[in-house]
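Peer 1: Got a sequence here, can you build the structure:
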Amino acid sequence: MALGARALSEAAGAAGHPDVLTWSTVFLSAAQAGPVSVHAELLREGRSVSTGQVRLVQEGPDGPVERARLTAVLGDAPVALEPAHRAPGPPSMPPPEECVPARRDGSPLASAIALLDRLDIRVDPATAGFAMGRPTGRGVLRAWVRMADGREPDVAMLPFAVDCLMPVAFDLGVAGWAPTLELSGQVLGRPASGWLRVAMHADVVAGSFYVEDADVWDSTGRLVARSRQLAGIRVPAEGLVAPVDGPADRPADRPAG
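Peer 2: Sure thing, here's the model as predicted:
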C-alpha cells in the first residue's frame, strides 16, 4: 500500500496534491518476495484534490499477475488537514524502553517475518501475552513503531503503519493465517518526528472473516491515520479465547489539542 501510495503521490505532485488523504486497497493475490511493477494512473485532477489508482503487478509462471489495486484521493495535507478540531487521544502505554521488542529471534513464528528487519516495534506488555501463549481474548494490540533505519515518519509511511503489526487475531488465540482482503484508510495529519503509537483492535468475527481497526498517533499525541480491514481467520473448533478482564480497549473521544 505504501509503495502504491508513493507512486500516486509522485503522479499527483505536479497538480499540487502530493499527499494521499484516503485510500482503499483490494488484495487480489499473494505477493512474493522480488520485483514488482507499479502502474499509477491519475483519474481526475481537481482544484483541491485529485483521484488516482495504482496496480501492483508481479511476473508469475504464466505471465503478469496483479497483486493489489489501490484507489486514492490525494491533496495537500498541511492545507487540507489543519487544524485538528476533534480526535481521540492516544491510549496510555509504558514508554518504548519498557515495552516488549518484536524481533525475528524472539520466536520461531517471528523468525520468518522479514518485515521485522525494517521496523523497530515495541509491544505494550498489556497486549503482548500472545507471544507467550497467553492471549487476552480482547482482540487488542498496541505498540510503538518507528523505522529501523532511523527515517522519520511522513505521510507516505502511514499506509504502512496502519498494517505493520502482527494480526490482532493473535490476541484472539488464532495465530498464523490472516490474509487481508480489503483495507481502507484515512490520513488525518502529517506526523511529527519520533515514535508512532499504533493501536489495533478486532471486535467482530463472523465465520471465516474478521474486522480489524487501527489508529496511529504521532509523538505529539495527534491522531494521524485510521484504517479498517476485512481479513480472513481460521477459528479453531474450540472457538476463540474468552476475553479476560482488563482496562478499556479504546480511548474516549476528546477534543484535539
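Peer 1: switch to C-alpha atoms for all contacts and neighbour counts from now on
Peer 2: Noted.
Peer 1: Going along the chain, name the helices of the stretch 1-150 of the chain.
Peer 2: All helices of the stretch 1-150 of the chain, identified by DSSP state H, counting those that start in this stretch, fall at 2-12, 77-80.
Peer 1: any chance of those helices in JSON lines, plus distance to Pro125?
Peer 2: What follows is the helices of the stretch 1-150 of the chain, written out as JSON lines (distance: least, Cα to Cα, whole Å):
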{"stretch": "helix 2-12", "distance to Pro125": "28"}
{"stretch": "helix 77-80", "distance to Pro125": "34"}
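Peer 1: Next, the structure of the following sequence, for comparison with the previous one:
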Amino acid sequence: MATEWDTHTALTTTGDGLFGADLDPGWTVGGGVNGGYLLGVVGKAIAEAVPAKPHPLAVSAHYLSAARPGPAQVSTRVLREGGSVATVSAELGQAGTTRISALATYGDLCSMPDDVATTAEPPALPPLEECVPGSLAPEETRRVAPVMDRFDMRFDPACVGWTMGAPSGRGHIQAWFRMADGHDVDPVGLLMVCDALPPVTFDLGRPGWAPTLELTVHVRAVPAPGWLRVSHRTRNVAGGMFEEDCEVWDSTRRLVAQSRQLAIQPRG
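Peer 2: Now for the predicted structure:
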C-alpha cells in the first residue's frame, strides 16, 4: 500500500530524463511549498535516473523562486556514472520558471562500508511522553502551515518557549520525528526531514516564513525503523540571512543525515 509520501512525490516518466510531478497543497507553508518536500521530489527523480545508485549521498540545491501547488516538471542529466557513485544535475520547474537547481551525488548506501567513527553525540531529548506534540499547535497555525499535518513531531519542552512568547534565544529547536501515517523514512525522505522543523529563528524571537536560498544535505546511512531525532541550530544571523544546521539520528542512535541551509531572516 502506497504511503502518503509516496503518493505526494509520485512521478510520471516522460523520457530523456524528464519527469512530471503534481505538488500537493498539503506541503505548503503560508502558500509556498516546503523546500524539503521539493527536494524530496527532485531526489526521487534523480534516483529514477540512476536506478543502480538509488540513494542520495550529497545534494546541494539552490532555490530560485517559490513553488506553488500543482503541476511541475523535473529534468535530470547524468553528468557522470562511475563504479560506486553517479553525479546528476536536476531542475524543478513550473510554467517555464525554474524553482530549484540541484547537483547531487548518488550511490548505494547498502553496499558501502558499515564502519562508524564519530565524536558526534545524539540530541539529548526527553522521553516521548515528556515532549510537546506538534498537534497542539493552534488551529490558525495549522491552517497557515498544513505541512505540519504531514508529521508527528514531539518537541523538547526546553525548545518551545517561542510558542508562548518566551524564546530561549539559543537558536535551537529539536524534536522526535516520524511521518504522520507512521511509515519509516528512507534515504530520499531524509532530504525532506532536514527541512521539516519550524525555522530555528523562531527560538530567537523571529517568527515567520524563512525562504531557503541554498540547502546542502549529506546522507550518511539508511535510517533504521522507528522514531528519528532531529536537531536544528543557528549561530549567526547577519545581512538579513541565517544558517541552519541540522542533524538527523535514527532509533539506533546513528547519525544518518546532516545538512546546512542558508535562509532569509523572517520578517515577522
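Peer 1: hang on, the earlier thing: just say which of the helices of the stretch 1-150 of the first structure is most tucked in.
Peer 2: Using mean count of other Cα atoms under 10 Å, the stretch among the helices of the stretch 1-150 of the first structure with the largest mean neighbour count is helix 2-12, at a mean of 22.
Peer 1: packing partners for that helix?
Peer 2: Using 3 or more Cα pairs under 8 Å, 6 or more residues apart in numbering; DSSP states H and E as the contact criterion, the neighbours of helix 2-12 of the first structure among helices and strands are strand 19-27, strand 37-45, strand 50-60, strand 63-75, helix 158-161.
Peer 1: And those: which comes nearest Arg228 of the first structure?
Peer 2: Closest approach to Arg228 of the first structure among those (Cα to Cα): strand 19-27, 9.7 Å.
Peer 1: how near is whatever residue of the first structure lines up with Trp227 of the second structure to Ile121 of the first structure?
Peer 2: In the first structure, the residue equivalent to Trp227 of the second structure is Trp195, according to TM-score structural alignment. When Cα to Cα, to the nearest Å is the yardstick, Trp195 of the first structure and Ile121 of the first structure sit 10 Å from each other.
Peer 1: Can you pull the residues that touch both of those two?
Peer 2: 144-146 (Cα atoms under 8 Å, 6 or more residues apart in numbering).
Peer 1: Filter these down to the ones in strands?
Peer 2: 144-146 (DSSP state E).
Peer 1: By neighbours, which of the residues you listed wins?
Peer 2: Of all these, Trp144 has the most neighbours under the rule other Cα atoms under 10 Å, reaching 28 neighbours.
Peer 1: ok now do Arg229 of the second structure, which residues does it touch?
Peer 2: Contacts of Arg229 of the second structure were listed using Cα under 8 Å, 6+ apart, and they are 122-123, 125, 174-177, 248-251.
Peer 1: ok, back up a step: among the helices and strands packed on helix 2-12 of the first structure, which is nearest Arg86 of the first structure?
Peer 2: Between Arg86 of the first structure and those, the shortest gap by Cα to Cα is with strand 19-27, which sits at 17.1 Å.
Peer 1: residue ranges for the strands of the first structure, please.
Peer 2: Assignment of strands within the first structure using DSSP E yields the ranges 19-27, 37-45, 50-60, 63-75, 86-88, 100-101, 119-123, 140-147, 180-187, 196-206, 209-217, 223-232, 253-255.
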